[in-house]
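# next come a sequence and a model predicted from it.
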Amino acid sequence: MTAAFIREVRHEPFPHATAMSALPSSQCEALLDWFEGDAPWRLRIASFYEQWEMHLDAVDMPSAVRSVVSDEVTANLSAGLLVPIGARLPHLTEVTAHKLLPGQTIRIHNDHLEDGETHRILLQLNRGWSDEQGGMLMLFGSAAASDVRRIVRPLHGSSFAFEISSRSYHAVSTIASGERYTLVYSFRDAERA
């Protein structure tokens, strides 16, 4: 896997890239089967969201999905999705998984913390997802809800990478039906340390 899987790179409203097939479909299916089955989800409630999550470094992953946290996979993802948006030496800090259920939403935020992660890659695992189910990733030009600049569908097997900064405002619209799953890779760029 190399940068050949890039579909699109944009720099507004903040640097981001979208792609399809960043992971092999068999790996996506195995992850989704585990997520829908006996994955050890824990509810987390914060000021701007409520979601089910798990930290993949803290759970016993089935052998069929362990490779998603391998050095090879994370290096390929960062080379193909983060380098094109300006990351120079991205280093993986953690991999988490998120599950949103009907009624759950993630309000506008930017993920920016002083000395925190600098980039994130989201891999969507949502077999047969439709627009009517909600769960759209919305990108904003500011913290104002009226300032929507782009809407990204959570299509199965798609990925979205972005630079975390004070202007990387985004949100996820309310889930109307179904379960929305996302694999989240967080990075810190050594060049920005």
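Noted; the coordinates are in hand.
# from now on I want contacts and neighbour counts done on CA atoms only, so please keep to that.
Fine.
# any idea which residue sits dead centre in the protein?
residue 122 (1.7 Å; C-alpha atoms, centre = their mean).
# hmm, that one is touching residue 157, no?
No. Shown here, residue 122 and residue 157 do not form a contact pair, counting by C-alpha atoms under 8 Å, at 10.1 Å.
# return every residue with contacts to both of these two.
Residues touching both residue 122 and residue 157 do not exist when contact is defined as C-alpha atoms under 8 Å, 6 or more residues apart in numbering.
# could you say which helix or strand holds the residue nearest to the centre of the chain?
Following DSSP states H and E, one finds residue 122 within strand 119-124.
# which strands and helices sit next to that strand?
Judged by 3 or more C-alpha pairs under 8 Å, 6 or more residues apart in numbering; DSSP states H and E, the packing partners of strand 119-124 are strand 158-163, strand 180-189.
# now the angle from the shortest one to strand 180-189?
This means strand 158-163. Between the axis of strand 158-163 and that of strand 180-189 there is an angle of 30 degrees, by axes from the mean of the first three to the mean of the last three C-alpha atoms, to 10 degrees.
# now for the helix or strand just after strand 158-163, which elements pack on it?
Using DSSP H and E, the helix or strand that follows strand 158-163 in sequence is strand 170-172. Other helices and strands packing on strand 170-172, by 3+ C-alpha pairs under 8 Å, 6+ apart, are strand 106-109, strand 137-140.
# so which of the ones you listed is nearest residue 88?
Nearest to residue 88 among the helices and strands packed on strand 170-172 is strand 137-140; the distance by C-alpha to C-alpha comes to 23.5 Å.
# to residue 47, which of the helices and strands packed on strand 170-172 lies closest?
Across those, the minimum distance to residue 47, taken as C-alpha to C-alpha, is reached by strand 106-109, at 9.0 Å.
# got another, please set it beside the one above:
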Amino acid sequence: MTLPSFDKVRSSTDPFPHFRVGGILQDDEADRALHWLRTSAPWALRVESFYEQHEFSLITSELGPEIVDLASPEFITSVRSELRRQFDVKDELELVDVGAHRLTSGQTIRIHNDFLEGRESHRMLIQLNDGWTAEQGGLLMLFGDDQPESLRHVVIPTHGSGFAFEISPRSHHAVSSIRDGERYTLVYTFRRPGEVR
């Protein structure tokens, strides 16, 4: 059974509460999942006001053996427990979805905060991008507000790494345009109990 590793967590509150974790998956686990995403995943294009990407839900889709463990109850429980610990959440967190996102050449996610009152409270990203470099674009950017000039940190979507944050009006972030290659991310979204479904 594949479980995430949180041995290398680095947490911060600048510009909003978040943490990064290297090696959340072992290399072979990340490689297998990435291969399935590249060759067998049921991608569907989604276009919104501030982004365009391909996506699907791991919860409602038929998954191959290469990736099924990453949507297992045990894996999700481990992610949930770490989110509660890192962000000092007293209540249980309810799973909203486990999604997969693919960004291709020219696609961008503009500055946004993911905040929808009462709907989602915490998000964990797992990057699956073997050999990714900053020159390819697709950089996760963290901002102090909704203006580009407030850029605080840039995160390279390193293969098998994780990034988690508390969703709030402050959690402004974006993904820079893809210049080369395809960028893959698994997205674990939770909400506090009693929030709107």
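That came in fine, so what should we check first? All of these numbers come straight from a predicted model, not from anything done at the bench.
# could you identify which of the helices and strands packed on strand 119-124 of the first structure is most buried?
Mean neighbour count (mean count of other C-alpha atoms under 10 Å) peaks for strand 158-163 among those, with a mean of 25.
# in the second structure, what residues pair with it?
Under TM-score structural alignment, strand 158-163 of the first structure corresponds to residues 161-166 of the second structure.
# can you report how many residues neighbour the aligned partner of residue 139 of the second structure in the first structure?
Under the alignment defined by TM-score structural alignment, residue 139 of the second structure corresponds to residue 136 in the first structure. Residue 136 of the first structure is flanked by 22 other residues according to other C-alpha atoms under 10 Å.
# surely residue 136 of the first structure meets residue 148?
No. Contact between residue 136 of the first structure and residue 148 fails when scored by C-alpha under 8 Å: they sit 11.7 Å apart.
# if we can go back for a sec, check the offset of the match of strand 158-163 of the first structure from the chain's centre.
In terms of C-alpha atoms, centre = their mean, to the nearest Å, the centre of stretch 161-166 of the second structure is found 6 Å from the chain centre.
# whereabouts in the second structure does the longest helix along the first structure align?
Looking only at the first structure and at elements set by DSSP state H, the helix with the highest residue count is helix 25-36. Per the alignment by TM-score structural alignment, helix 25-36 of the first structure matches residues 27-38 in the second structure.
# report the angle between the strand holding residue 122 of the first structure and strand 180-189.
Between the axes of strand 119-124 of the first structure and strand 180-189, defined by the same axes, to 10 degrees, the angle is 160 degrees.
# next one: the residue lying farthest from the centre of the first structure from residue 156 of the first structure, what distance?
Among the C-alpha atoms of the first structure, the one most distant from their mean position (C-alpha atoms, centre = their mean) is that of residue 146, at 23.0 Å. When C-alpha to C-alpha, to the nearest Å is applied, the distance between residue 146 of the first structure and residue 156 of the first structure equals 27 Å.
# if we can go back for a sec, and the helix or strand that comes right after the longest helix of the first structure, how far from the second structure on average?
Counting by DSSP H and E, the next helix or strand C-terminal to helix 25-36 of the first structure is strand 42-45. Between strand 42-45 of the first structure and the aligned residues of the second structure, the post-superposition mean distance stands at 0.4 Å (mean C-alpha distance after the TM-score superposition for the first structure).
# matching residues in the second structure for the helix or strand just after strand 42-45 of the first structure?
Proceeding N to C from strand 42-45 of the first structure, the next assigned helix or strand is strand 50-55, under DSSP H and E. Residue correspondence for strand 50-55 of the first structure in the second structure, counting by TM-score structural alignment: residues 52-57.
# ok now the matching stretch, how far from the chain's centre?
How far stretch 52-57 of the second structure lies from its chain's middle: 12 Å, per C-alpha atoms, centre = their mean.
# average gap between that stretch and the first structure?
For stretch 52-57 of the second structure, the mean distance from the matching residues in the first structure following superposition reads 0.6 Å, by mean C-alpha distance after the TM-score superposition for the first structure.
# give the buried residues for that stretch.
Going by neighbour count (16 or more other C-alpha atoms under 10 Å), the buried part of stretch 52-57 of the second structure is 52, 53, 54, 55, 56, 57.
# leaving out chain neighbours, which residue sits closest to the fourth one?
So the one you mean is residue 55 of the second structure. Setting aside the residues directly before and after it, residue 55 of the second structure is nearest to residue 101 in space (C-alpha to C-alpha, 6 or more residues apart in numbering), at 4.5 Å.
# with the first one instead?
Once its chain neighbours are removed from consideration, residue 52 of the second structure has its nearest residue in residue 46; the separation is 5.8 Å (C-alpha to C-alpha, 6+ apart).
# and that neighbour, what does it touch?
With contact taken as C-alpha under 8 Å, 6+ apart, residue 46 of the second structure is in contact with 52, 53, 54, 55.
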